[in-house]
Each structure stands twice: as C-alpha cells, then as structure tokens.
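A.B. asks: After the sequence you'll find the predicted model.
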Amino acid sequence: MSGIRATGVGSHPGEDQRDHAEAVRVVLGELGQEPGLPYLPEVPGRGATATMIGRGLAVLDALDADLHPAGWRLTGSSGSPGVDHRRARSLLGQDLDTLEELAQDALPAEGAAFKIQVAGPWTLAATVERPRGDKLLADHGARRELAQALAEGVRAHVADVRRRLPSLERLVVQVDEPALAAVVTGSVRTASGFSRHRTVDLPEASQALEWVLDAVTEAGAEPWVHACAPGTPWGLVRGAGARGLSVDLAMIAAADHEVLAEALEAGESVALGVVPGTGSAGATGDAQVTERVLRWLDMLGLDPAEVPGLVVAPACGLAGADAAYARAALALVRTSAANVRAG
C-alpha cells in the first residue's frame, strides 16, 4: 500500500472564534487518521487579522505592522506593533490553543503528521505597504528584510507548534504564494493602479523563497509551496528547496507536468487539487475524483503504488463554501485518497 494522503489547502468558512473551533473539529475528524494529513484551519471571515496576510504578519520576527484603510502597512522594527498587528498575533495564539486542546484525543499518540500554513515572502511583498506607502515590492531592501524576518518567524512558529503537539513525527509548513506568478511577470499593480511594479529577477525570487524554505527545513519541518495561480514557476519553487508542491490540477501548464513528475519520482510530495473549493455537498463523487487522479498519473506514466508523495486535496481554500460543503470536501478527498491507495 502506498502512502498517498488527503489534506486541505487551509481556509474554511466562518465568522467567529466558535466557527474556527468547529473547523478544527472537522479537520481532525475527517483527516486525523490515515490517510489524512490534518492541518490548522484558517477562518478569514473573522476579519483582516485572520486572513492569509494577517496570519503571515503575525509570524514575522522583529517587524511591526498596522492596518490602514488601504490594507496592511509595515511600521518598522520599533517593537511597538499596531493594535491590529497585536490582535493578529493574539488570534494566532488563540487558534493554536484551540488546536492544542482538541488535538489531544484526535491525533495518534505517536508518529502523527500535521500541516500548518503561512503566507510566502513574495505574496506579502506584493500586498503589504512600506511605511511611506506603496508595496514593499517596490523596495529591494525592504523585500529582502521582509523575507528574512519571515524566515526567523517561521522557525519560532514551528517550534511552538511542535511544543503544542508533542506526538508529531512529521510537520509540513505550506508556504502560500498565490502572488508569485504575478511578481515574476511584472503584473503586480502599484498603489495608484496606473502602472505595474518591475519584474523581479528569477534569482532574487528564488533566494527570498529559499531563505524561508531553508528555515522550515532547519527547524525540522517539511517545506511545501502552494499556489493556484496560472504561470507559477514550479521549477523555480522546487529549486528553491520546496519538498512539496501544492497545485490546482486545472491550472497546471503543459511544461509543469514534467516538474511535478520529477518531484514525485524523487520521493517528494505533490498535493493535487482536484475537488472544487465551492459547490454543493454530494455534487461530485469519489469515483470521479479518483478517476481524475488516476488519469493524471497515467498521463505522466506513473504507477500509483510508486508515488507515496501524492496528496489528494481541494483545488483551493474552502472559505467561500458553506460549512456542510467544507466537511463534505474533506471527506471526499479522504475517500478518494484511500481509493487511489487501493489501486
């Protein structure tokens, strides 16, 4: 039997802390045992401090931020974060407290696997503003400082999660980079909206990502990168040190299939997004999902029994779904992964 697993991307529907606790219960209930890879759910409906960007800023080391009408803005390294930045950090701590409490009876007593998510350096740089305005992406020094602060923050975050979940044998850190494709193609608009930021050279794009992925590895975790945007440079991502590639099957370009096949053949992970992020529970059956996965492997010339790193997942986050569909989607990927395992 192969080690094919099932997981989710990260986000879930909801509007308050009770919804987050319920999302944790759903994830642990559906994916807490084989063949699941459970994860810390994100509930961005709670507000800006709970979004992917707010969570990423909560992890930063030695850089402060605050929330402005136009979005998040760095305020420097004074040690005096704004009220919203403090709330983002506090909320992440509360979410980890909830996870620690609920995971005690849901995860195996030893040899457990788990996944956490954090916004990547280029997505943060393309979204967060400098103290004087405009995106961090416009300032070479600022984006370098951001990537290094994120790397240091990730080390501490991994250590905190391991302390809270002592039965973990395998911890995956999924670095979310939905803006990477836009960064390397010069498609990110400036604050005015009338022009675009310059293209970031591929060596620099790789280096910033490498700092963060190396920090994950050095902290004893497994670095993955997720993106569901077309044009994501998966060869660059893998070359920067990602040992897991999380992709939407519908967004894979012809040239990317070879990179994904090479990753699987090397014993690395590929999380294949094959279940829609929104819809009606029961609209898609496990037979359809299983067939899509098997057809893709067949196209690559790969035997399911020889790709233990394959992971079946929704195509993207579940924040736009309702609670019933989110639960059904996780049950669907779990059943489909078991089907693929069985051949």
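C.D. replies: Sure thing, it's come through. Keep in mind the model is a prediction, meaning the values are calculated, not measured. Numbers count the residues shown, from 1 in each chain.
A.B. asks: rest of the way, CA atoms for contacts and neighbours
C.D. replies: OK.
A.B. asks: looking at it, residue 53 is touching residue 121, isn't it?
C.D. replies: No: the pair residue 53 and residue 121 does not pass the contact test of CA atoms under 8 Å, sitting 10.4 Å apart.
A.B. asks: which one of the two has more residues nearby?
C.D. replies: More crowded of residue 53 and residue 121, by other CA atoms under 10 Å: residue 121, with 30 against 22.
A.B. asks: That one contacts residue 150, correct?
C.D. replies: Yes: the pair residue 121 and residue 150 qualifies as a contact (CA under 8 Å) at a distance of 7.0 Å.
A.B. asks: Any buried residues in stretch 102-120, and which?
C.D. replies: Residues 103, 107, 112-120 are the ones in stretch 102-120 that count as buried (16 or more other CA atoms under 10 Å).
A.B. asks: Kindly apply the preceding question to stretch 55-69 instead.
C.D. replies: Buried residues in stretch 55-69 (16+ other CA under 10 Å): 55-67.
A.B. asks: Now flag whichever of the buried residues of stretch 102-120 is closest to residue 279.
C.D. replies: Nearest to residue 279 out of the buried residues of stretch 102-120 is residue 117 (CA to CA; 23.6 Å).
A.B. asks: isn't there a strand covering that closest one?
C.D. replies: Yes: under DSSP: H, G, I helix; E, B strand; the rest coil, residue 117 sits within a strand.
A.B. asks: How about the secondary structure of the residue lying closest to it once chain neighbours are set aside?
C.D. replies: In this structure, residue 117 finds its nearest non-sequential neighbour in residue 174, 4.6 Å apart by CA to CA, 6 or more residues apart in numbering. Put simply, residue 174 is strand when judged by three-state DSSP.
A.B. asks: another structure for you, compare them:
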Amino acid sequence: MSGESIFPPLTGPAATGIGSMPGTDAREAAKTVAGSLEALPYLPELPARGPGADMIGRSLGLLVELYARVEPSGWRFGDHPGRDTRRAHSWLGEDLDALEEFTQERTGPVKVQAVGPFTLAASVELQRGEKALADPGAVRDIAASLTEGLRLHLAEVRRRIPGAEVLLQLDEPSLPAVLAGTVKTASGWQRLRAVDRGVAQEVLRDVIGSLDAPVAVHSCAPGVPIELLRRAGASAVSLDASLLTERDDDAIGEGVEGGTVFLLGVVPSADRKLSDPAGSVSGVRTLWRRLGLDPALLSRSVVVTPTCGLAGASPAYARTALSHSVIAAQSLADNPE
C-alpha cells in the first residue's frame, strides 16, 4: 500500500500518550492506557525493565536479518541474534499479550510505536565502532530491515486485535540533529556530516510508503521538520507544543489545511502540579487564532498528548497525565475559541 493512508478519522476529542510508561508491569500499563484513552489507546513501552525494553532496543528487535547487542558504549550491530535480541522479543510479546487482553473487543484506532531509521542509525554503532549514521548504505539497510519488521509487527497487532485500525508512530527524536549535522561521532569528539534533507525525505518516504497503515512521526526535540515529514507521507506529526515558534506557523497552517493531524504535547511528562485542563490547551487556541484557522478544525486536527514519554514519571502521575490529556481534549472541543 502506498503512503497515502490517512490518519484514522477523529469523530470527537482525542488524546493519547507518546509511548513509554513507568514501572515494569505490562498488564498494569496496558490496563491504565486502555482505561484512560478511549479514543486512541496505544501499546505501552516499559524501559525500566532494562536493555531491550528501551525504545532503541525494542525497535532493534523488530529488524529483519539485522541484529544488535549491548556493549559498554551502547547498542552495536553484530552477526547473529543474542541475548539482547531474545529479551527484546520476549518483552514485546509480553506487552502485546497485555494490550490484547485489555483491547480484545475494541474497534477503532490503536497506536503502536517504533523508532525511525535515522534515530536508530544515530543511536547504534556498526561493528567497526562508528555510528551507523556515518554510512549512507547502512542507513538504507536499516530502513529496509525496519520496514520489513514493521510489516510483520503491524500484521501481528491486527491478528491479536482484529477490530483495531492500527496507527504507527515512528519516533524520530534525533532527526532535527541529523539534518543539522549535530550528531556526535562514537568517540564524541566530532560531529557527523548532516544528512541532505532530500535524502532524508526519500528514505522516510520509502519506509512510510511501504506500510499498510497511516504513520505519525514523533519528535520531542526543537526544530521538527514538519514540511519534510508531510512530503515524506506522514499523515500526522507529533511534537512538544511548548517548543513551537512562529517560524513553524506556515508549516502548521499548511499542514492543517492539507489534512495533517497534529499530536500536540501540552501536558508535562514529569511529575508536577497540573493546571486546569482548559489552561493546558490555551496555547493551542492561541496558535489557532494566530494562524487564522477555523476553530471547527480543532477536533479533527489535534490530538492532545503529554509533551513526551512518561517513563520518568511516577505511576500515579502517569495516570493523572493521561486523564488530564483526555479532559483537555474535551475542553478544546467544547470551547474551541
């Protein structure tokens, strides 16, 4: 299927999480997510369990015919699957079991997450020791392997939750640094050459266009390349709304008018006292007014989220943050102006 899949239609206020949750109990995390997020639940990630449950290790476990292991310096590619790969597979299976249990009768959107090719390449070393991002051929190999692994993963989610309309979130927090040439070499003493924006768009388009699911691309870093992601076929862009500047206005306005959905992080992802939910989305209303957008588009164009993953939060705060996001989304729909 081509990358023309559109974001699942939003029939009302929607909120979701970015991916990670605190703790190590897959059933508790899935129960919290499914119970809190009626419009758009997601497959939780529990990095506190250790290597293989972290976002990089989990996604490396999805690769087909590429394998990685944990070294003192971090993740590094190897010749064959080892303990870390097996651990990643085991934990992903446990997470899918839990999500299946709490969403078995569900019909409608369900979100799953995986790290995108550029953040993987910026995070993993080749066998000779340099980051994979330094080798354009390795980047394309990672992208191709990831694409095949994601096809299998999406099929498995659909098998387990037959009524699900699966949405894939590609996490690319390193993409702005990749494009700016600020990713450090493995030694840390130098920086890798910037990846050409046209090349990055082509690689992402190849991945997105080869999957039979709509794709949202997430980055909680400053400078998210919204236009590039739209041209690459992303039907949604997920970002930390507090990092937006007026330089992003044109890209957001064109995106909304072109049907792109924005997952806007407005709820803090670390423990703190939360303001009134209506106050959490006041910046979104301000943005809409500044862009001159129709307030009626808000419920169809915005999904409310925490600013980033909730792995660093307390379990109680994580539950509160998700519930707060839901109430904020309802507030945005009830009072769009």
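C.D. replies: Happy to help now that I have it. Keep in mind the model is a prediction, meaning the values are calculated, not measured.
A.B. asks: if I pick the counterpart of residue 58 of the first structure in the second structure, what's in contact with it?
C.D. replies: Taking TM-score structural alignment for the superposition, residue 58 of the first structure sits opposite residue 61 in the second structure. Taking CA atoms under 8 Å, 6 or more residues apart in numbering as the contact definition, residue 61 of the second structure lies against 52, 67, 85-86, 88-89.
A.B. asks: now swap in residue 247 of the first structure and tell me
C.D. replies: Residue 247 of the first structure sits next to 226-228, 270-273, 315 when contact means CA under 8 Å, 6+ apart.
A.B. asks: Residue 144 of the first structure matches what in the second structure?
C.D. replies: Residue pairing (TM-score structural alignment): residue 144 of the first structure is matched to residue 140 of the second structure.
A.B. asks: I'd like to know how far that match sits from residue 88 of the second structure.
C.D. replies: 23 Å (CA to CA, to the nearest Å).
A.B. asks: of these two, who's got more company?
C.D. replies: Taking other CA under 10 Å, residue 140 of the second structure and residue 88 do not tie; residue 88 has more neighbours (23 against 20).
A.B. asks: closest to residue 11 of the first structure among the contacts of residue 247 of the first structure?
C.D. replies: Distance to residue 11 of the first structure, by CA to CA, is smallest for residue 315 among the contacts of residue 247 of the first structure, at 11.7 Å.
A.B. asks: Which of the helices or strands spans the closest residue to that closest one other than its chain neighbours?
C.D. replies: Leaving out its chain neighbours, the residue that sits closest to residue 315 of the first structure by CA to CA, 6+ apart is residue 273, at 3.6 Å. Applying DSSP states H and E as the criterion places residue 273 of the first structure in strand 269-275.
A.B. asks: Now do the next helix or strand after that strand: which range of the second structure does it align onto?
C.D. replies: Going down the chain from strand 269-275 of the first structure, the next helix or strand is helix 286-300, by DSSP H and E. Using TM-score structural alignment, the residues of the second structure aligned to helix 286-300 of the first structure are 277-291.
A.B. asks: From the chain's centre, how far out is that stretch? Work that out for me.
C.D. replies: 23 Å (CA atoms, centre = their mean, to the nearest Å).
A.B. asks: One more: stretch 225-233 of the second structure?
C.D. replies: Taking the mean of its C-alpha atoms, stretch 225-233 of the second structure sits 15 Å from the chain's own mean (CA atoms, centre = their mean).
A.B. asks: and if you look at stretch 164-183 of the second structure?
C.D. replies: That offset, for stretch 164-183 of the second structure, works out to 7 Å (CA atoms, centre = their mean).
A.B. asks: Check which residues of it are buried.
C.D. replies: Applying 16+ other CA under 10 Å to stretch 164-183 of the second structure flags 164-180, 183 as buried.
A.B. asks: Give me the distance between the two termini of that stretch.
C.D. replies: 37 Å.
A.B. asks: Could you do stretch 225-236 of the first structure as well?
C.D. replies: End-to-end for stretch 225-236 of the first structure, by CA to CA: 11 Å.
A.B. asks: next one: stretch 36-53 of the first structure
C.D. replies: 26 Å.
A.B. asks: Kindly report the same for stretch 275-288 of the second structure.
C.D. replies: OK, stretch 275-288 of the second structure end separation, CA to CA: 21 Å.
A.B. asks: buried residues in it?
C.D. replies: For stretch 275-288 of the second structure, burial by neighbour count (16+ other CA under 10 Å) applies to 277-278, 280-282, 284-285, 287-288.
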